[in-house]
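In: my questions are about this predicted structure, shown below with the sequence.
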Amino acid sequence: MAELAKIDQRLERVRQSDRNDFRDGSPTYDSASIAVVRLAGILERSESARAREVLTEEESRGLQTIRKIISHGGNADMNDEVFWSTVTTYLPGLVRRLRDAVTDESR
């Protein structure tokens, strides 16, 4: 839960930033990259089985694809418009759903 909160904070920093400043090497781009890598890492853990259940197959594949681009392909392969949209529009809701699932599981 604490790691999801940190990811959410990073995503919030990106959402509050100027789109024109979002480019490879900028602090917000780096925050977005770290958020994606850590989120994918959390979901790979065996103790995250319940959290993974809230994701669709498409969401899981999309997250893994963007993580692989960041981790292995280099950001030169990244479409910055899609990345911006993903981390400012899509991922915050996904993280919220994961946090809700973790909270429900701990009850």
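Out: Structure received.

In: okay, CA-based contacts and neighbour counts for the rest of this
Out: Fine.

In: may I see the buried residues of stretch 1-19?
Out: 4, 7, 8, 10, 11, 12, 14, 15, 19 (16 or more other CA atoms under 10 Å).

In: what distance do you get for the first one to residue 20?
Out: By that I understand residue 4. Here the criterion is CA to CA, to the nearest Å. By it, residue 4 lies 27 Å from residue 20.

In: name the nearest residue to the residue nearest to the spatial centre of the chain, ignoring sequence neighbours.
Out: In the chain, the C-alpha closest to the average C-alpha coordinate belongs to residue 36, at a distance of 3.4 Å (CA atoms, centre = their mean). On the basis of CA to CA, 6 or more residues apart in numbering, the spatially nearest residue to residue 36 that is not a chain neighbour turns out to be residue 67, at 6.1 Å.

In: got another, please set it beside the one above:
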Amino acid sequence: MSSADDSPSARHRWRIQGRAEREAPGAPSPAEALLVELDRIQVRLDDVIEQGRPAFFEGSDSYDRATVAVIRLAALFEEPSRFAPFLTTVADDERRGITTTRNIAAHSGYRAMDADLFWQTTTEHLPGVIARLRTEVESAP
């Protein structure tokens, strides 16, 4: 390790820190943060649907947008303490399906993905999950 790597700022630059117990002043509430994330996911799903099935194939912009949407949706379930009150509307089997799809996309590569099933999941199932989550957040006290 060089002397530049020994500096205090370099040693702590990549230290992993857990999420703070309390949100920082001015930070969005979990509900607000979740709504923003749901909007980002929905925009991607809308783009995929608008481009249509012919544009949905490995390596296409549409396919990549669907992959990012699934990865971001699955990430919501990785922070259960932050979003727990809102995630109960998603059934366990749906969570497993989302997580499995994410794992295939992220770890096995696109070749392991059934494009027809992925299209169906992205265009038929995920919009309903997003809508239910949004309703849950918006109806919370």
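Out: Great, that's in hand. Here the structure is a predicted model, which means the values were calculated and not measured.

In: TM-score, when you put one on top of the other?
Out: Comparing the two superposed chains by TM-score structural alignment, normalised by the length of structure 1, the resulting TM-score equals 0.94, with 106 aligned residues with a CA RMSD of 0.9 Å.

In: still on that earlier bit, run a quick neighbour tally on the equivalent of the residue nearest to residue 36 of structure 1 over in structure 2.
Out: With TM-score structural alignment defining the correspondence, residue 67 of structure 1 maps onto residue 102 in structure 2. Counted with other CA atoms under 10 Å, the neighbours of residue 102 of structure 2 add up to 21.

In: surely residue 102 of structure 2 meets residue 76?
Out: No: when contacts are counted by CA atoms under 8 Å, residue 102 of structure 2 is not listed as touching residue 76 (11.9 Å).

In: quick one: secondary structure of the match of residue 67 of structure 1?
Out: helix (DSSP: H, G, I helix; E, B strand; the rest coil).

In: ditto for residue 71 of structure 1
Out: With three-state DSSP as the basis, the three-state label of residue 71 of structure 1 is helix.

In: that one and residue 77 of structure 1, how far apart?
Out: With the distance defined as CA to CA, residue 71 of structure 1 ends up 11 Å from residue 77 of structure 1.

In: and for residue 54 of structure 1?
Out: Residue 54 of structure 1 is 28 Å from residue 77 of structure 1, where distance means CA to CA.

In: tell me which of the two has more neighbours.
Out: Under the neighbour definition other CA under 10 Å, residue 54 of structure 1 and residue 77 were set side by side, and residue 54 has more, 15 against 11.

In: next up, the contacts around the more buried one.
Out: With CA atoms under 8 Å, 6 or more residues apart in numbering as the criterion, the residues that contact residue 54 of structure 1 are 97, 98, 101.

In: of those, buried ones?
Out: The neighbour-count criterion (16+ other CA under 10 Å) marks 98, 101 among these as buried.

In: great, nothing more from me.
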